[in-house]
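> Below is the sequence, then the predicted model.
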Amino acid sequence: MTTQDKIALVTGATRGIGLETVRQLAETGVHVLLAGRDRGKAVDAALKLQSQGLPVEAIGLDVTDADSIASAVQQVEARHGRLDILINNAGILLDDPAQKVSGQSQQTWRKTFDTNVFGVIATTQAFLPLLHKSAAGRIVNVSSILGSNALHSDPASFIYDFKVPAYNVSKSAVNAWTVQLAYELKDSTIKVNTIHPGYVQTDMNGGEGEISVPEGARTSVRLALIDEDGPNGGYYYRDEVLPW
């Protein structure tokens, strides 16, 4: 299957890394569904990319809303009949930096997990039948190096003192979900991996990242386009395997 024959969907894609991931995939010829919680914003973003000659289509999708997910699945099935690439990019960071690990509110934990974990699982479960219709389905879960328990427990690690617990633990859960799903899919043509985009200059961190948004999208794009010899159940930043 060539890239021009592939259908991809990227969640949380109206800005930042998600939008750039859409752009880079579309530049390879992949037909990309730009998914956003606010369909109006998704349409605006898609139109801008379409004006540049890129094969992009807008779709409304709120990963925390079961009806929205079901509607998106129905639209993709009606228009395309299958899905080749699913990139679970949507995510939030709500931790209060003024609070300690034990001081983050239950509301923060619940809202964070609702989007970052349950949203990923619900969206993947809903689209999995369409991914099974692909000759070579690919799932990329956008995690973070902050989900690495190995690095968080190592005093010598550069993330050791960076404790935003609800976000960090949600990304650890995404990593664990990836491992479990990869086991289920190991004998299929679908591959699932989880990635760290890098410390990217985005709205989430107030633009204080170390690398650009285009650089931050590259790991997702690389894992979305792996061939049959590519990995399944891995945790990556660029070509580097990260510790769980």
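Received, thanks.
> From here on, just use CA atoms for contacts and neighbour counts.
Noted.
> Helices along this structure, start to end?
16-27, 39-50, 66-80, 106-113, 119-132, 149-152, 165-185, 213-224 (DSSP state H).
> got the ones you listed as JSON lines, with distance to Gly206 and mean neighbour count columns?
Below are the helices of the chain laid out as JSON lines (distance: least, Cα to Cα, whole Å; neighbours: other Cα atoms under 10 Å):
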{"stretch": "helix 16-27", "distance to Gly206": "12", "mean neighbour count": "24"}
{"stretch": "helix 39-50", "distance to Gly206": "21", "mean neighbour count": "18"}
{"stretch": "helix 66-80", "distance to Gly206": "29", "mean neighbour count": "15"}
{"stretch": "helix 106-113", "distance to Gly206": "18", "mean neighbour count": "16"}
{"stretch": "helix 119-132", "distance to Gly206": "24", "mean neighbour count": "19"}
{"stretch": "helix 149-152", "distance to Gly206": "23", "mean neighbour count": "17"}
{"stretch": "helix 165-185", "distance to Gly206": "16", "mean neighbour count": "21"}
{"stretch": "helix 213-224", "distance to Gly206": "13", "mean neighbour count": "22"}
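> dropping in the other structure now:
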Amino acid sequence: MSYSRVGVVTGANKGIGLAIVRQLALQYPKSPLNSGSFLIYLTARDKSRGEGALKDLQEDAQLKKAKALKVDGGISEIKYHALDVTDINSIKTFTEYLKQAHGEGIDFVINNAGIAMNGFVDTNVVKTTLGCNYYSTLEASHTFLSLLKPHGRLINVASTAGKLGQFSEEIRNRFLASKTEADVTDLMKDFQSAVDAGREKEAGFPSAAYAVSKAGLIGATRALAYSEKENGSTALINSCCPGYVNTDMTKGNGVKTPDEGAQTPVFLALQDIKGATGTFWRNEQVQEW
């Protein structure tokens, strides 16, 4: 079956990712981008959790009341597909599937998958956190970009934790002056080296792997957007913060519900953002980095 629009959400079996899928289905009918039938891929590493999340959405009272899904007479359909963004083979398998199933391309990807590790910031915590939140997300971003239709959209879910006020002036200026992904990756490497030596604070970084990884993601997303635009691409590539959301990642301390946290990523996927690319958003507005 062919669909008018196709979107992908990573890390979508719970929390913000699951809420993003729900809100996409709820908001699409009134979106200026509504052009007919809509397929949303809910992706997750674990098959049982992903399929369980899909079942929950198919029985979701809010979606049923709105008649958002095709099974209830709506125009949206949700499918589960396995995807582990930290596994390059998993990314390749999924993208090959998308090429075969949607030869005309897909409309957007919301890269929501990420981790926040507990405990003291050490070499392993930094390596694992940067591996998922920075390197793997960028790997997925590049691969998905090749599948986007003209004017397609890539949204990387970052965090206000990655804003630059917590870095030294020197490091902050390096972030702001970064023009390429390589520039940002050099900063990530310098952070890893500083942590390895136990000198991250002296080097101008906070002792916070999650915060640095999200600063890197914001910077690299910006650099990727600039590079794509210079090469003639019409894709809109942005990062965003969902806010402080009450999820497992915040240990239940968040002040927003997952559905509230989903609003900005969904806005960037479905609304008229006036051609914005390379920007960082929160509360449906562009933010200073």
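Yep, that arrived. What you see is a predicted model; the values in this text were computed from it and never measured.
> Now the TM-score, please.
Put the two chains on top of each other and the TM-score (TM-score structural alignment, normalised by the length of structure 1) is 0.86; 225 aligned residues with a Cα RMSD of 1.9 Å.
> closest to Ile7 of structure 1 out of the helices of structure 1?
Ile7 of structure 1 lies closest to helix 66-80 among the helices of structure 1, at 7.7 Å (Cα to Cα).
> What span of structure 2 is the closest one aligned with?
Per the alignment by TM-score structural alignment, helix 66-80 of structure 1 matches residues 88-102 in structure 2.
> where does the matching stretch sit relative to the chain's centre, distance-wise?
Offset of stretch 88-102 of structure 2 from its chain centre (Cα atoms, centre = their mean, to the nearest Å): 18 Å.
> Over to stretch 184-193 of structure 2?
Using Cα atoms, centre = their mean, the offset of stretch 184-193 of structure 2 from its chain centre is 21 Å.
> residues in structure 1 aligned with it?
The aligned range for stretch 184-193 of structure 2 is empty, by TM-score structural alignment.
> What residues of that stretch count as buried?
Across stretch 184-193 of structure 2, burial judged by 16 or more other Cα atoms under 10 Å covers 184-185, 187-188, 191-193.
> any idea how far Phe113 of structure 1 is from Ser170 of structure 1?
Computed as Cα to Cα, to the nearest Å, the Ser170 of structure 1 to Phe113 of structure 1 distance reads 6 Å.
> give the contact list for the spatially most central residue of structure 2.
Ranked by distance to the mean C-alpha position of structure 2 (Cα atoms, centre = their mean), the top residue is Asn111 at 2.5 Å. By Cα atoms under 8 Å, 6 or more residues apart in numbering, Asn111 of structure 2 lies in contact with 9-11, 137, 141, 154-157.
> Any of the residues you listed buried? List them.
Of the contacts of Asn111 of structure 2, these count as buried by 16+ other Cα under 10 Å: 9-11, 137, 141, 154-157.
> returning to that earlier point: can you put the helices of structure 1 in TSV and add distance to Leu242 of structure 1?
Converted to TSV, these look like this (distance: least, Cα to Cα, whole Å):
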stretch	distance to Leu242 of structure 1
helix 16-27	20
helix 39-50	32
helix 66-80	31
helix 106-113	22
helix 119-132	20
helix 149-152	9
helix 165-185	11
helix 213-224	13
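> one step back: can you pick out the ones from the buried ones among the contacts of Asn111 of structure 2 that are in strands?
9, 154-157 (DSSP state E).
> The strand or helix carrying Phe175 of structure 2 - contacts with which helices or strands?
Assigned by DSSP states H and E, Phe175 of structure 2 belongs to helix 169-177. With contacts defined as 3 or more Cα pairs under 8 Å, 6 or more residues apart in numbering; DSSP states H and E, helix 169-177 of structure 2 has these neighbours: helix 181-196.
> Check what contacts the helix it packs on and list those residues.
121-123, 126-127, 130, 171, 174-175, 178, 200, 203, 205, 212-213, 216, 219-221, 223-224.
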